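K.L.:
I would like the atomic coordinates for the input below:
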Amino acid sequence: MDPRHSAQDVVSCHLCEAHVPPYFCDICQINLCKTCAGEHLLDESQVVHRVLPITQRRSTPNYPKCSKHVTKHCELHCEQCDIPICVHCVSSGEHLGHRAVDILENFERLKEKLRNDLQELEESIYPKYQEIASNIPVQIAELNQNAKKLKSEISKRGEDWHKEIDTIINKMQSDVNEVESKQLTVLNELRDEINDTMSDITKNIADLKKILDSNDVYRNSEYKSNIAKFKTQSTTSKRNVSLPIFTFQMINTDELFKKFGSLLAPSKMESIIPAEISALDRPLLDVPKIITTIDTRSTTIRLQYVACLNDEAIWTKWDFNSIDLYDRNGKLLRSIQTKSGYTPVDIAVTKSGSLVYTDVFRHTVNIERRSQIEDLIRISGKPLSICSTSSEDLLVMVKDWTNKTKVVRYSGSTIKQSIQFDNKNQPLYSSGEIQNICENKNLDICVADWGGCAVVVVNLDGNFRFRYNCFTSTTNKPFKPYGIVTDSQSCILVGDSRVSFCIQILDKDGQFIRNIDCGLLHPMGLCVDSRDNLFVAEDRTGKIKKIQYYT
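P.N.:
I've put the predicted structure just below:
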């Protein structure tokens, strides 16, 4: 009988199949008619029966039979052995010294756990799977769209190369045409000269024949030989003409790939379970640990910011006019120069994988597309830090001409939002120029205000949520927050670059959770990859530390 449809089935006696039986044995779990109920009570194969009106069925616990004493039911539970036992098991001494509890107490404890599991499955875990499942079509559409964009960029790169190659081919062919034309002129002039000489020789031959045929002594004595002249002309009239020799190098496919561009591999999928599910309620490590140290190119130039391109590569910004891309082994993949030739203030990676940076000297936000640097936004004021949002907007910290600092949200080059004051019309941010910004998973906007010694958080609408000020226990001095980033759990990670050299972890409401203290030296820029590995740029050492802080 299907329990989900039991209300639709006809209830009958299990022994004689009489319809609508009035009784139920709560021990044997069977329906009984009036006649069969009496007989069932006399059945000695079961030591005890409990026959009740059918309306009270399943009110008595169904005690399990003992596996060692088949005529007994287990009314106790051995906590050490974690098995049900009967009174004979206890008296036999087999569980001597073990703690035995009423099996109903253990039963209720298990029922409570089942209820908790059911509640969590229904109210928390399953809805999250539903949310992720509903988002997969959106991700598929985005994947298709981004793949089209990527292929379009590759095609455009190919078109650029074809244009350059066509230009080279046309130039070389033009050079060949020019040489050919010059040499052809020389040969045509030589041909005319030879033809004139051959005409003279023909005339000279005819004259010689006439003289030889005559007996005119005067004509013979007047004859002057032209043989020497014709011999000289036959020697000097020769022209060596030739075309340039075309030389080329064998095509090196690897070098072509390097110059054409490269596709950086996306992070490897470690599980078919989405990150949102596998990361639910992830516990923190008791002791965070450095799992990789990336040695970059210099310890003399200050390393300030890092931005993850993906799980395999990371952009770095120095106190210098270049931005470098390293792989996870510390190999330099690319290095680009800023358009102005000056140091960028901050760097970020957009959702589509493009590098953006702020240039305080040109008052611009720039973007790298197809290995070219383009102006994306022109700022009225000084553009400071920058981050890319989940909606592909850009959040830019801007210091205006009155030395007031604000957050400006751009969609493309269009201003969508400006955040500067709280609900009491007081400035949210200090007037300092070290203001680093990021977006949390709940769409809050988080700013590490170095000059204000605080982390300032507003919601999506720009309404003030909280200000986090922390004093270190050893010095009682306010920390100096520099790098800031958020992870998959909506935790806020902020680095103290001057006092404790720790990374502080806050929850999304600004409550302190713990420190990450791995012996860092002057931590500056922070970023996390898709697995919540934390990358920390050390200002003085030029090293990037990769830290695991979740289990």
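
K.L.:
contacts and neighbour counts: CA atoms only from here.
P.N.:
Noted.

K.L.:
The lengthiest strand in the chain: which residues count as buried?
P.N.:
Secondary structure of the chain per DSSP state E: the longest strand is strand 284-295. By 16 or more other C-alpha atoms under 10 Å, the buried positions in strand 284-295 come out as 288-290, 293-295.

K.L.:
which residues are contacting the following helix or strand past it?
P.N.:
Next helix or strand after strand 284-295 toward the C-terminus (DSSP states H and E): strand 303-308. Residues from elsewhere that reach strand 303-308 (C-alpha atoms under 8 Å, 6 or more residues apart in numbering): 314-319, 346-349, 483, 524-529, 535-543.

K.L.:
got a list of contacts for stretch 322-341?
P.N.:
Contact with stretch 322-341 is made by 294-296, 312-317, 321, 343-344, 359, 361-362, 373, as judged by C-alpha under 8 Å, 6+ apart.

K.L.:
Second chain to compare with the first, below:
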Amino acid sequence: MASEQHKGHNFVDVTENYKTMKDNIKKDTEGLENHISPTYEEIELDIETQLANLDGGYKKLTTTMSKQGEQWHREIDIVINKMKTEINEIKVKHRDILKKHLNEIKQTQSLIKQTIQAIRIIEKSTEVSSTIEYSSKVREFSKLPPKVKVTMPTFIPKPIDREKLYILFGEISPLSTATEDNVLSLNQPNTSVRELLDEPKLVTTIQTGYKNLCSVTCLNEDRIWTSGLTNDIKCFNIKCSLLQAIKTKSEESPNDITVNSDGELLYCDGTDGTVNIVKNGQTKMLITLPEEWAPNQLCVTSTGDLLVTMFSVDKTQSKAVRYSGSTEKQTVQFDDNGQPLYSGNDAVKYITENRNRDICVADWVAGVEVVVNQDGKLRWRYTGHPSAIKNEPFEPWGVTTDRQSHILTADGDNDCIHILDQNGQFLRYIDNCDLKGPTGLCVDNNDNLLVCEYYKSNVKKIKYLK
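P.N.:
A predicted model of the protein is given here:
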């Protein structure tokens, strides 16, 4: 009897298990047919569409390159025609110089011929008076004119740097594969677009102890270097603890500080015209400027070069110079019309390089932000944004850029930060974090802004991106 009951229970279990499995199979079939398979079909169709559009998309790229090439050819033709015009103008001056001297020689020759005729008349004459009154002209004409040698101009073709041409011509963004969950970039880290916060937020305030605070630079996300109007350069962590302090070799305050890609501190010293680097606790001179120039502000570029603003000792000229190590590579001083790009004085001119390799200089005295491309050609100037609540003239101090190619500039007298896009268009102010006299600026690896307050000597960390 018990055995029959056991068999009955087994039969019920198998029946229920069979029914459950049938339900599961039905659900799987519905899921595969109604959801999973259609989704795969959509993905398949999307990839097929991308393949179908592949040739057209790449053709657009090559067409754009061809148009860029045509524009370059036009610009080269313009340069050549301009040089030919200059040569023709020089040729006209050359001809005028030679004609002038030729006319002078002909005039002298004419006088010589007249003198010879007069002498022959006197020679044949029997008049006593004309012979006695004769005055020799030989000494006068013996003073021969100098030989005129006008050197023709020369054209010195510069060597073609194919690698630099490749960089100047344009940039091909790296190939990337996107999914809903992540973005894989083969050649560079993810730099997705981040929007500005509706209201920037003050994250923390670091008290530095300076009487006047001028510059700040990020060593990493947790540590910063600062400098003011003393010979101390101080390193703090984000929790406001002083970690290290070094003194300048000249025992005078540094004009500016920055950090290179190896985390080494650099500072410029206006008293002896040098840029110095601190390696393993030892300070070494990296660059010595010519005697007639003094360093102003510093910036390390994305390629490891060093940009230095400087002013002439007589305070009449200013310029920006690019160095590779201690070798001067580029000077930015004049626009295409030969006019100075920057005001001539010893006032601070903070400098930074944007992500698109534009060079940005904040010219405080002139009240203008001057931006040139990597070749030193003027792109645009920014003289402030009209505002009913900003009563003081725009006087830019510190300047920095972020990974979104925003340009951020300290406006000390209006106690705010201007945020511009890479083309100089005003986006917004940062004016809600109780800033007082903002001067030096930098951004950390997460694009948080660090602001020096000149008189309060605080560094404020501000989050302004979403």
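
K.L.:
Would you mind checking the contacts of stretch 322-341 of the first structure for buried ones?
P.N.:
Using 16+ other C-alpha under 10 Å as the burial test, these include 294-296, 312-317, 343-344, 359, 362, 373 as buried.

K.L.:
Out of those residues, name the ones that lie in helices.
P.N.:
Nothing among those maps onto helices, per DSSP state H.

K.L.:
want to throw those residues into a markdown table with distance to residue 398 of the first structure?
P.N.:
Listed next are these as a markdown table, based on distance: C-alpha to C-alpha, whole Å:
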| residue | distance to residue 398 of the first structure |
| --- | --- |
| 294 | 32 |
| 295 | 32 |
| 296 | 30 |
| 312 | 31 |
| 313 | 28 |
| 314 | 25 |
| 315 | 22 |
| 316 | 22 |
| 317 | 19 |
| 343 | 17 |
| 344 | 14 |
| 359 | 11 |
| 362 | 13 |
| 373 | 21 |
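
K.L.:
just curious, which of those residues is nearest to residue 169 of the first structure?
P.N.:
residue 373 (27.6 Å; C-alpha to C-alpha).

K.L.:
Would you mind finding the match for that closest one in the second structure?
P.N.:
Structural alignment (TM-score structural alignment) places residue 373 of the first structure against residue 283 in the second structure.

K.L.:
residues contacting the spatially closest residue to that match that is not a sequence neighbour?
P.N.:
Once flanking residues are discounted, residue 283 of the second structure sits nearest to residue 277: 5.7 Å by C-alpha to C-alpha, 6 or more residues apart in numbering. Residues counted as contacts of residue 277 of the second structure (C-alpha under 8 Å, 6+ apart) are 264-267, 283-286.

K.L.:
ok, 10 Å please
P.N.:
Residue 277 of the second structure sits next to 257-260, 264-268, 283-287 when contact means C-alpha atoms under 10 Å, 6 or more residues apart in numbering.

K.L.:
Same check on residue 198 of the second structure?
P.N.:
Contact partners of residue 198 of the second structure, counting by C-alpha under 10 Å, 6+ apart, are 428, 464-466.

K.L.:
Dump those into a markdown table; add secondary structure as well.
P.N.:
Below are those laid out as a markdown table (DSSP: H, G, I helix; E, B strand; the rest coil):
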| residue | secondary structure |
| --- | --- |
| 428 | strand |
| 464 | strand |
| 465 | strand |
| 466 | coil |
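
K.L.:
of these, buried ones?
P.N.:
464-465.

K.L.:
In TSV, list the contacts of residue 198 of the second structure along with distance to residue 15 of the second structure.
P.N.:
Output for the contacts of residue 198 of the second structure, formatted as TSV (distance: C-alpha to C-alpha, whole Å):
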residue	distance to residue 15 of the second structure
428	72
464	65
465	62
466	58
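
K.L.:
Closest to residue 77 of the second structure out of the contacts of residue 198 of the second structure?
P.N.:
Nearest to residue 77 of the second structure among the contacts of residue 198 of the second structure: residue 428, at 41.5 Å, using C-alpha to C-alpha.

K.L.:
what's the counterpart of the closest one in the first structure?
P.N.:
Residue 428 of the second structure maps onto residue 514 in the first structure, by TM-score structural alignment.

K.L.:
now the strands for the stretch 451-551 of the first structure?
P.N.:
For the stretch 451-551 of the first structure, the strands defined by DSSP state E, counting those that start in this stretch cover 454-458, 464-468, 481-486, 492-496, 503-506, 512-516, 523-528, 534-538, 543-550.

K.L.:
quick one: the last one aligns where in the second structure?
P.N.:
Across the second structure, the stretch matching strand 543-550 of the first structure (TM-score structural alignment) is residues 458-465.

K.L.:
I believe residue 243 of the second structure is in a strand; please confirm or correct that.
P.N.:
Yes - assessed with three-state DSSP, residue 243 of the second structure lies in a strand.

K.L.:
After alignment, which residue of the first structure pairs with it?
P.N.:
By TM-score structural alignment, residue 243 of the second structure lines up with residue 333.

K.L.:
Can you give me the neighbour number for its match?
P.N.:
Other residues near residue 333 of the first structure come to 15 when the count uses other C-alpha atoms under 10 Å.

K.L.:
Please apply the same query to residue 347 of the first structure.
P.N.:
With other C-alpha under 10 Å as criterion, residue 347 of the first structure counts 27.

K.L.:
for residue 379 of the first structure, same thing?
P.N.:
Based on other C-alpha under 10 Å, the number of other residues close to residue 379 of the first structure is 20.

K.L.:
if I read this right, it contacts residue 365, doesn't it?
P.N.:
Yes - using C-alpha atoms under 10 Å, residue 379 of the first structure is in contact with residue 365, at 7.5 Å.

K.L.:
Find residues that contact each of the two.
P.N.:
Counting by C-alpha under 10 Å, 6+ apart, the shared contacts of residue 379 of the first structure and residue 365 are 358-359, 396, 413.

K.L.:
Highest neighbour count among these?
P.N.:
In those, the most neighbours by other C-alpha under 10 Å go to residue 358, 29 neighbours.
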